[in-house]
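[1] Here you go, sequence then predicted model.
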Amino acid sequence: MLSTLRNAWKVPELRSKFYWTLFLVAIFRMGSHIPVPGVSADFLKGLTQSGSLMGFYDLISGGAFSRFSIFALGVMPYINASIITQLLTIAIPSLEQLSKEGEEGRKKIQNATRYLSIVISVILAVGMYFTISRSGATAGLTTAKMLVVITSLVVGSTFCMWLGDQITVKGFGNGVSILIFINIISRLPMTIRDLALLEDTGKISIVEIVLFIVFALAVLTGVIYFSLAERRVPVQYAGKAVGNKMMKGQSTHIPLSIVGSAVIAIIFAMSVLGFPRTIANFFPNHEWAIWVTSSPWSIFNDKTWMYPVVYAVLTIFFTWFYTQVTFKPDEMAENLHKSAGVIPGVRPGEPTERFFEKLLNRVSFIGGIFAAFLAVSPILVAQYTSFEGIQFGGTSLLIVVSVALDFTRRLESQMVMRHYKGFLK
């Protein structure tokens, strides 16, 4: 890996991409430390506990929410807009047709995603303002200053989206993913500091820290294994005549990722459980709001045993659901038939469609169980161990590993094009 990076640095074009990526990431990190005027971040510590929706936002924003910087929203509005657009593309025939019109159609959908992300950022900024107002962080602010806070959050989120696009164009890989990767990595020193403080105060022992590190490494190993794992469906393509030449048949495979929908499923499940609590924060004195946030029988109360159970079930369901709507077994079978491909031992047409349905059900179930484990692990660690307040999550590890693997593949493809030794050799 180091030799590949060294060889990539010798290529002027790739070196320029590295410079641009580092420069834009540096701007992003500096912006995450610029506070929003009029908001006291000292009141926000209790809102970002591990496993909560706000805690997840704070994690992928690199602590920008707990500091309440202008980048507190980060790229979350853009991610939400991308997910919504993708689902609408599947549900609305006109958008689905637009997505099949090549580069021009994808550009139109991308522009619509950007506009939708701005709308979502406004909604999230307003909701975030009223959420933090309960903690006293906005005490004494007038209506004009409230608009300044909301505008700062929206402009910061839009600028983050622009930075991600610039990294995609001028740097390496998916810019939005790289920004999330950098934010999660930036939390590592603070996690080490928090562990040291807990040990100094006597709340945890050295043995507990060692066990925690062993558990984290085991989770990391599992994340890497499942991120690289895939179910390969063998496909045989028949030979065909092209002009005066006879093309031979080919044998290949269709790779199906085990955890390809895991992150999206976790975000969906977290949003479903977090949305009622967010609405309840707007009406703190109502009886139903108190029941939602504090009742031991409320599935939305993250202090009860029911919360992680429901969270895990929703994660498995959304993993299955997103896998089904993304891959579409009927279209996979139809496209395979049109390209003169056949799965050995499976007849074309409806039998192939049923084969893909069963296969996707199994793959999504296995991926859903692993995603559920990653989702509830920080909640269980916070509730039943002495590591409360430590920002540890399997979801963040999954994002980090996925982005790192994507960056590795992209850089390797660049090196292979230039006849350099790649990562896998």
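    Here it is on my side, so go on.
[2] Please make it C-alpha for all contacts and neighbour counts, starting now.
    Will do.
[3] What is the neighbour count of His253?
    His253 sits with 12 neighbouring residues when counted by other CA atoms under 10 Å.
[4] For it, which non-adjacent residue is closest in space?
    The spatial neighbour of His253 that comes closest, neighbours along the chain excluded (CA to CA, 6 or more residues apart in numbering), is Pro234 at 4.2 Å.
[5] list the contacts for the one you found?
    By CA atoms under 8 Å, 6 or more residues apart in numbering, the contact set of Pro234 is 251-254, 343-344.
[6] Mind checking which of those are buried?
    Buried subset of the contacts of Pro234 (neighbour count, 16 or more other CA atoms under 10 Å): Ile343.
[7] May I ask which two of the contacts of Pro234 are separated the most?
    Ile254 and Pro344 (12.7 Å; CA to CA).
[8] any residues in contact with both of the two?
    In terms of CA under 8 Å, 6+ apart, Ile254 and Pro344 are both contacted by the residues 234-235.
[9] Could I get the full set of helices for the stretch 201-350 of the chain?
    For the stretch 201-350 of the chain, the helices defined by DSSP state H, counting those that start in this stretch occupy 206-228, 262-282, 287-294, 306-327, 329-338, 350-384.
[10] Ok, which of those comes nearest Arg418?
    With CA to CA, the closest approach to Arg418 among the helices of the stretch 201-350 of the chain belongs to helix 206-228: 25.3 Å.
[11] rewinding a little: of all the contacts of Pro234, which comes closest to Met128?
    Closest approach between the contacts of Pro234 and Met128, by CA to CA: Ile254, at 42.8 Å.
[12] contacting residues for that closest one?
    Contact analysis of Ile254 by CA under 8 Å, 6+ apart lists 232-235.
[13] isn't Ile109 right up against Ser99?
    Yes. With contacts counted by CA atoms under 8 Å, Ile109 reaches Ser99, the gap being 7.2 Å.
[14] Now do the strands for this structure: every range, in order, please.
    Along the chain, counting by DSSP state E, strands occupy 230-237, 240-242, 245-247, 250-257, 341-342.
[15] Pick the most deeply packed of the ones you listed.
    Among the strands of the chain, ranked by average contacts under mean count of other CA atoms under 10 Å, first place goes to strand 341-342 (a mean of 20).
[16] next one: it to chain centre, how far?
    Mean C-alpha position of strand 341-342 versus that of the full chain (CA atoms, centre = their mean, to the nearest Å) differs by 34 Å.
[17] what packs against that strand?
    The contact analysis (3 or more CA pairs under 8 Å, 6 or more residues apart in numbering; DSSP states H and E) places strand 341-342 against strand 230-237.
[18] Check it against this one:
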Amino acid sequence: MFDTVKKSFQYKEIRNRILFTLLMMAVIRFGSQLPVPGVNRDYFSNWFAAQQTSDAFSLFDAFTGGSFLNMSVLALNITPYITASIIIQLLTIAIPKLEEMQREGEEGRKLLISLTRYMNIGLSLIESAAMAIGFGRSGLLEEYNAVNVIMVITTLTAGSAFLMWLGERITEKGIGNGISIVLTINIISRIPSDVATLFRQFVLGQNVARATIATAVILAVIAGMVILVILLNGAEVHIPIMYSAKFKNGKSSRQDLPIKVNTAGVMPIIFAASIMEFPVIISTLVGYHGTGWWSEALKYLSSSYWCNPAQLKYSVGLIVYIILLVFFAYFYTSISFNPLEIANNLKKQGATVQGIRPGKPTQSYLENKLKYIIFIGAVGLTIIGILPFIFRGVFNANVSFGGTSLIIVVSVVLETIRQVQSMTQTVGYMKSRNRSLLA
């Protein structure tokens, strides 16, 4: 990795892209500290400390890099854009016209991006209004009136739109996928405070032996999870493909069709967590603080109560979460990986899966193969997803840097490194070629 970075700085084109990306990161972190006018910045800090069900907003705060907790102008961050992207992606399956756009190439892609932008603005308006009205009445706004509500809605929506624009500029002029880079820098910015929290809770004030053991365990767990995420992210199953129309030494050429073990990426965790947290968030926004059956039901949905030895009954919610995670692993893969389309494409190219007849048999083979691959990926995702809940429930280790965040950070870092490597090789080849032509 260090050799890749070193080589990339040798070329002006890549060096400028990296420096532009770093500059945009600095702008993002600066914007995360700018306060929204007329807002009590300590409101959410106090609210998080008082709420046991604040885990529903903890992931949101991690994704915003603490902007939500600080109630900065970037409090909504790019979460509305991510939600809009997911909705548009799902709608392409339900609406034939959108599916047509997706297959139209560059023009269709531009139209879908425009739809995502408009939906991002719409969702930002809804979310900022819910925050300004729902929390404004209970102390978020210094003065709860129409002017302050409108000002907060306008500021938060503008902040979300600005970050969307910034992400697109990073994609165009910087390194990596801009939206992913914004999300990753937000998550990484929370790591120092999480590490400090763990240090104060398990190391500070302990004797040398206990402090050493606690430090070793924390480092081992973090390292183990990172390694597991890297393995899961890079794991692939290669299906041998034979091209009968191409010959080498009288034999048909062979290539491999790679299928990622974790085909769905982090989406199953996000979907499962969103469904579990949705009732908690709605109840919080409407100001429900009851003690009846609904309040009891919310405890089953809140990960704050899972894996707690003193309240094991609430861990039923964790079982529901795992079922949802596995379901969405299969669901999301089914909409992003189409065995029928792949089988038809292979047939058109005169290619076959080794030992399998083209057409319907190939489709059936890929579908059966995919079931096992998805299951392995879902098991890996489940382990990564529930480990933070186990440590929080048993040891009260409450940090924002959980399994979801870890998968996103590792995936984006690895993908960005691959892009830098590719760009370095391409630029290096072009410069060598130009030198040869001039000679």
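    Happy to help now that I have it. Computed from a predicted model, the values in this text were never measured in an experiment.
[19] who are the neighbours in contact with the equivalent of Tyr330 of the second structure over in the first structure?
    In the first structure, Tyr330 of the second structure lines up with Trp320, judged by TM-score structural alignment. Residues in contact with Trp320 of the first structure (CA under 8 Å, 6+ apart) are 360-361, 364-365, 368.
[20] Make CSV out of those residues and add distance to Ala8 of the first structure.
    As requested, those are arranged in CSV below (distance: CA to CA, whole Å):
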residue, distance to Ala8 of the first structure
Leu360, 38
Asn361, 41
Ser364, 37
Phe365, 40
Gly368, 37
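[21] Redo the residues you listed as CSV? Include distance to Ile182 of the first structure and neighbour count.
    Shown next, in CSV, are these (distance: CA to CA, whole Å; neighbours: other CA atoms under 10 Å):
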residue, distance to Ile182 of the first structure, neighbour count
Leu360, 32, 22
Asn361, 34, 16
Ser364, 28, 29
Phe365, 30, 19
Gly368, 26, 27
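[22] Just give me the closest of those residues to Ile150 of the first structure.
    Using CA to CA, Gly368 comes nearest to Ile150 of the first structure of those, at 36.3 Å.
[23] Contact partners for the residue most central in space within the first structure?
    Centroid check for the first structure by CA atoms, centre = their mean gives Val263 as the closest residue, at 4.9 Å. By CA under 8 Å, 6+ apart, the residues touching Val263 of the first structure are 371, 395, 398-399.
[24] One more: Leu325 of the second structure?
    Contacts here follow CA under 8 Å, 6+ apart; on that basis Leu325 of the second structure touches 268-269, 271-272, 378, 382.
[25] returning to that earlier point: would you turn the helices of the stretch 201-350 of the first structure into a markdown table with distance to Gly239 of the first structure?
    Putting those into a markdown table (distance: least, CA to CA, whole Å) gives the following:
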| stretch | distance to Gly239 of the first structure |
| --- | --- |
| helix 206-228 | 32 |
| helix 262-282 | 38 |
| helix 287-294 | 62 |
| helix 306-327 | 26 |
| helix 329-338 | 14 |
| helix 350-384 | 20 |
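[26] Which of those helices sits closest to Lys245 of the first structure?
    Among the helices of the stretch 201-350 of the first structure, the nearest to Lys245 of the first structure by CA to CA is helix 329-338 (20.5 Å).
[27] what's the matching residue for the residue nearest to the centre of the first structure over in the second structure?
    Aligned counterpart of Val263 of the first structure in the second structure: Val266 (TM-score structural alignment).
[28] Make a PyMOL selection of the buried ones in the contacts of Val263 of the first structure.
    To isolate the buried ones among these in PyMOL, judged by 16+ other CA under 10 Å, type:
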select buried, resi 371+395+398+399
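[29] okay if I get the contacts of Val263 of the first structure as CSV plus distance to Lys328 of the first structure?
    Shown next, in CSV, are the contacts of Val263 of the first structure (distance: CA to CA, whole Å):
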residue, distance to Lys328 of the first structure
Ala371, 21
Thr395, 26
Leu398, 25
Ile399, 25
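[30] what's the closest of the contacts of Val263 of the first structure to Ala137 of the first structure?
    Using CA to CA, the shortest approach to Ala137 of the first structure within the contacts of Val263 of the first structure belongs to Thr395, at 28.7 Å.
[31] quick one: what's aligned to the closest one in the second structure?
    Aligned partner of Thr395 of the first structure by TM-score structural alignment: Thr404.
[32] cool, and Ile167 of the first structure?
    That one, Ile167 of the first structure, aligns with Ile170 by TM-score structural alignment.
[33] do the same with Arg277 of the first structure
    Alignment note (TM-score structural alignment): Arg277 of the first structure maps to Val280 of the second structure.
[34] and its match, how many residues sit next to it?
    By other CA under 10 Å, 22 other residues sit near Val280 of the second structure.
[35] Now do the nearest residue to it once chain neighbours are set aside against Leu285 of the second structure, distance only.
    Distances taken as CA to CA, 6+ apart put Leu298 closest to Val280 of the second structure, at 6.2 Å, once the chain neighbours are dropped. Using CA to CA, to the nearest Å, Leu298 of the second structure is found at 14 Å from Leu285 of the second structure.
[36] Between the two, tell me which one has more neighbours.
    A direct count of neighbours by other CA under 10 Å for Leu298 of the second structure and Leu285 places Leu298 higher, at 20 against 14.
[37] And the contacts of Pro234 of the first structure, which is closest to Tyr311 of the first structure?
    Closest approach between these and Tyr311 of the first structure, by CA to CA: Ile254, at 31.2 Å.
[38] any idea what the closest one aligns with in the second structure?
    Ile254 of the first structure maps onto Leu257 in the second structure, by TM-score structural alignment.
[39] Stretch 118-132 of the first structure vs the second structure - mean distance after superposition?
    For stretch 118-132 of the first structure, the mean deviation from the second structure after alignment is 2.4 Å (mean CA distance after the TM-score superposition for the first structure).
[40] Give me every residue in contact with that stretch, excluding its own residues.
    44, 73, 77-78, 80-81, 138, 146, 149-150, 153-154, 157-158, 278, 281-282.
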